[in-house]
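Trainee: dropping the sequence and predicted coords here.
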Amino acid sequence: MTRRTDIDVRTVTEAEFPDWNRALNTGFLQPPAVAAEQLEARRRQFVPGRLLGAFDGDRCVATFRSFDQEITAVGGTLLQADAISNVTVTATHRRRGLLTRMMARDLAAAKDRGDVVATLIAAEYPIYGRYGFGPATTMTEWTVDVPRARLDPRWAAPEDGGRIDLVDGEDVRKLGPELHERLRRAQPGAVSRTDLWWQARTGAVNLSALPWTEPCYALYRSADGQVEGLASYRADDHWGDAKQPLNTATVDWLLAVTPDAERALWRYLCSIDWVQTVKSGWRAPDDLLPHLLPDPRAARITTQADWLWVRILDVVRALESRAYEGRGTLVLEVVDRGGPAGGRWRLEAGPDGASCAPTTESAHLVLDVGELATLWLGDESAVRLAALGRVREERAGAARVADALLRTSRRPWCPDMF
């Protein structure tokens, strides 16, 4: 076994990029060989200094990538984030501290750049809490039994005077980015998308090891012609023994900036001939979908889990940047062993703004930096965390004050995997 000190963790050069990608594919249980076309597409993600690898001799045995991102705080402020992705450690080199070394290096650089938070989507729950991350949003997937939903089978078009058109990938690349900008500026937890994101989701480039297959795209325009919704979906071809259709439509993603657009797109998806089942894709846990159906029980939850994880790097900017519906004062003692967020902080917040600064006052609440991240976007309850022993009250009632300040009327949601 190679000693830990003999494994070099370093930034990846362009010459090492093919070997890094081979390790990446291996780590995600995909065919190790990387086709030239796929490698060339992935080079568009290559940012010098932001790809890390662990090398045992000349062979890459662990991968790590970060990139610039914006995340929407409660109230609509866009904050600079360090987005982390493509994290793997080859099975032959587990338990040698390689991820710890790569993570420490990346988070230190993010703090130096002035990033407010770091973000990631965790494939496995237990890994990232030890690096100060906490689950900050939840996702839910519903499976809709279309016949049970009791929708009017005579439906043919939106009742509000809008219309739905099927469009192609080129249309999506033209119209989708502006629509997404409108959505993400109003949705806490949403993150920015690059041009490459839209090209990869419409087949202009293929970053995956799997062949590209084109989905269908449904576009909703309001009665005055404004683009307000867009969905990408696929359907299978499954028929029963008695020649009855049993097809499933699976939503890749659905964006809607108005309730009318959301209602119209789900109604359209549940009205496609031969489709008996609709799988919603990853939605907000308080999505409107079930209650848009005459029988909400027709929408059965098939997946519900943590989604976006956040690591606070700058407590002051994170807490001052978000909006607060209530008014109050909290003194938070944040535990961040060896990290940048530790200390005691006084938060004074209200509808007209917030201030946060270091303090020597006695703490009202004591919590780990990961728990602060879990509370930051408003998805979790401090009272609940206190009952779980993950937050400690030093002043009676402080958890209720935290909930009155931090919780939001609608739950945060990140529509993206990255």
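Mentor: Thanks, I have it.
Trainee: when you work out contacts or count neighbours from here on, use the C-alpha atoms and nothing else.
Mentor: Noted.
Trainee: how about the protein, which residue sits the furthest from its center?
Mentor: Note on the chain: the largest C-alpha distance from the chain mean falls to residue 242, namely 41.9 Å (Cα atoms, centre = their mean).
Trainee: quick one: secondary structure of that residue?
Mentor: Per DSSP: H, G, I helix; E, B strand; the rest coil, the local secondary structure of residue 242 is coil.
Trainee: so what's residue 142 up against?
Mentor: With contact taken as Cα atoms under 8 Å, 6 or more residues apart in numbering, residue 142 is in contact with 279-281, 299-303.
Trainee: number of residues surrounding the nearest residue to residue 315 once chain neighbours are set aside?
Mentor: Nearest residue to residue 315, sequence neighbours excluded (Cα to Cα, 6 or more residues apart in numbering): residue 341, at 5.8 Å. By other Cα atoms under 10 Å, the residues close to residue 341 number 22.
Trainee: equivalent analysis for residue 342, please.
Mentor: By the criterion of other Cα under 10 Å, residue 342 has 20 neighbours.
Trainee: separation between the closest residue to it other than its chain neighbours and residue 240?
Mentor: Leaving out its chain neighbours, the residue that sits closest to residue 342 by Cα to Cα, 6+ apart is residue 336, at 4.5 Å. Per Cα to Cα, to the nearest Å, residue 336 is found 57 Å from residue 240.
Trainee: more neighbours: which of the two?
Mentor: Neighbours were counted for residue 336 and for residue 240 using other Cα under 10 Å; residue 336 has more, 19 against 9.
Trainee: another one to put next to it:
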Amino acid sequence: MSRSEDIHVRPITEPEIPDWTRALHTGFLRSPHVCDDETADRGTYIVPSRTLAAFDTDALPRSRPCSTGGTPMVATFRSFPQELTAVGGTPVPANAISNVSVTATHRRRGILSRMMALDLAAAKERGDVVATLIAAEYPIYGRYGFGPATHTAEWTIDVPRVGLDRHRPAPDDGGRIDLVDGADVRKFGPELHERLRRSRSGTITRDDRWWQVHTGALRRDRVPWTEPFYAVHRSASGEIEGLATYVCDDHWGDDKRPLNTATVQSLIATSPAAERALWRYLCSIDWVTTVKTGGRAPDDLLPHLLPDPRGARLTTYADWLWVRILDVVRALEARTYERPGALVLEVVDEAGLTGGRYLLQAGPDGAECTRTDREPQLTLAVGELARLWLGDESAVRLAALGSVREQQEGAASVADALLRTSRRPWCPDVF
């Protein structure tokens, strides 16, 4: 086993991108082979100064030519700029973390801890309010101050059972559904998504590359591309209020009955009418007997838009976006509050990035969060605060679980009155 002093963590250089990609493939149990197309693609969006690797100088050198002189990379880590919508619609700067891997031969040696510490310190120095990630495994990231701040749900709809009148798919709001192509989506999609972002906490930015990749304008040889269908909802006034992206298979039963499945890749809407119209359309497509919804908010309107909600079977419910607060004051002041109230929080942050005692005074007219020496009412780890910040979790529930501690009776209820929201946050994207 290599000694810790033999393992060096540092940002990569641009010529090291192929070796870093190979290490990433290895950590994710993919074929280690890296094609030129993938190297070229990653070179367009990877920022080497924010892309870390661990090098084992004591390992057997690789015989193949590589930019590291044969020193194996045994871990990968990447971050990039992002914005996350806080409660009320204000975007906050976020440090988005992705491509985290440690090779199986080098686990349990503190390598991820070293990479995380470097990246979070840099994010704090830049002024990012939070860090974000999608956790492949649940137990890993809590020890770095992250908490599951949003959840995702997926339903499988048995179309014949739900009881919709498939002969009346037209929207009941005077609007209409049209099919468009990827070029159209690239024109109106970004603005539609921005309107959604201003109205739904937990959403994140989609840059131009996102739209290029998801509409086929930017194709990568390593990822097979099947052009999907794009269904657009326009209101009676002609405004685009919703977009559904979906694919369909081709499956027929032995008795020549169609048994096709429509799989939704993305569905965003800025009004309940558009959301209702798009789901009704998807459940009325000829030959489609099953609709898979893709990731939705756990309090999505969908099941209860259907005459028989039991026809939509919940197939996935899981944590999704994890958040790590880097600046308690700016995070709590960025969001809105439906009711007035005050709360003294003792925030425990073992990494020393943003712990301390804070007085939050908030209401519909704004919020102020300041350091204080008052006695705390509620003590909690920074990861638990992240679970409360977007309004998805209950402080009373966390207190019952022993995850937060009431220093004053009733403090958890005060926190819920301040922090919980009428709709749950939702992050529709993966990164």
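Mentor: Nice, thanks for sending it over. Just so you know, these numbers come straight off a predicted model, no measurement behind them.
Trainee: mind checking the TM-score on these two?
Mentor: With the length set by TM-score structural alignment, normalised by the length of the first structure, the two chains reach a TM-score of 0.98; 418 aligned residues with a Cα RMSD of 1.1 Å.
Trainee: follow-up on the earlier one: neighbour count added to the contacts of residue 142 of the first structure, as CSV?
Mentor: CSV is the format used below for these (neighbours: other Cα atoms under 10 Å):
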residue, neighbour count
279, 23
280, 24
281, 19
299, 24
300, 14
301, 16
302, 12
303, 13
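Trainee: which of these still touch in the second structure?
Mentor: Counting by both residues aligned by TM-score structural alignment, their matches' Cα atoms under 8 Å, the second structure reproduces these contacts from the contacts of residue 142 of the first structure: 279-281, 299-303.
Trainee: and which of those residues is nearest to residue 417 of the first structure?
Mentor: residue 281 (11.4 Å; Cα to Cα).
Trainee: what does that closest one correspond to in the second structure?
Mentor: When the second structure is aligned by TM-score structural alignment, residue 281 of the first structure is paired with residue 294.
Trainee: ok, its match - contacts?
Mentor: The neighbourhood of residue 294 of the second structure, defined by Cα under 8 Å, 6+ apart, consists of 153-155, 263-266.
Trainee: and residue 50 of the first structure, by the same measure?
Mentor: Residue 50 of the first structure touches 11, 65-67, 106, counting by Cα under 8 Å, 6+ apart.
Trainee: which helix or strand contains the equivalent of residue 218 of the first structure over in the second structure?
Mentor: Matched to the second structure by TM-score structural alignment, residue 218 of the first structure sits across from residue 231. Per DSSP states H and E: residue 231 of the second structure is located in strand 229-234.
Trainee: tell me the helices and strands packed up against that strand.
Mentor: Applying 3 or more Cα pairs under 8 Å, 6 or more residues apart in numbering; DSSP states H and E, one finds that strand 229-234 of the second structure contacts strand 176-180, strand 240-248, helix 272-282.
Trainee: same list (these) but as a markdown table, adding distance to residue 100 of the second structure.
Mentor: Formatted as a markdown table, those follow (distance: least, Cα to Cα, whole Å):
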| stretch | distance to residue 100 of the second structure |
| --- | --- |
| strand 176-180 | 36 |
| strand 240-248 | 29 |
| helix 272-282 | 35 |
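Trainee: right, so of these, which gets closest to residue 165 of the second structure?
Mentor: Short answer: helix 272-282, nearest of these by Cα to Cα, at 9.0 Å.
Trainee: Provide the aligned range in the first structure for that closest one.
Mentor: Matched against the first structure by TM-score structural alignment, helix 272-282 of the second structure falls on residues 259-269.
Trainee: most surrounded residue in the contacts of residue 50 of the first structure?
Mentor: When neighbours are taken as other Cα under 10 Å, the top entry among the contacts of residue 50 of the first structure is residue 66 (26 neighbours).
Trainee: just give me the match in the second structure for that residue.
Mentor: Checking TM-score structural alignment: residue 66 of the first structure goes with residue 79.
Trainee: out of the contacts of residue 142 of the first structure, the closest to residue 126 of the first structure would be?
Mentor: Closest to residue 126 of the first structure, out of all of the contacts of residue 142 of the first structure and judged by Cα to Cα, is residue 303, at 18.5 Å.
Trainee: which residues touch that closest one?
Mentor: Counted by Cα under 8 Å, 6+ apart, residue 303 of the first structure has contacts 139-142.
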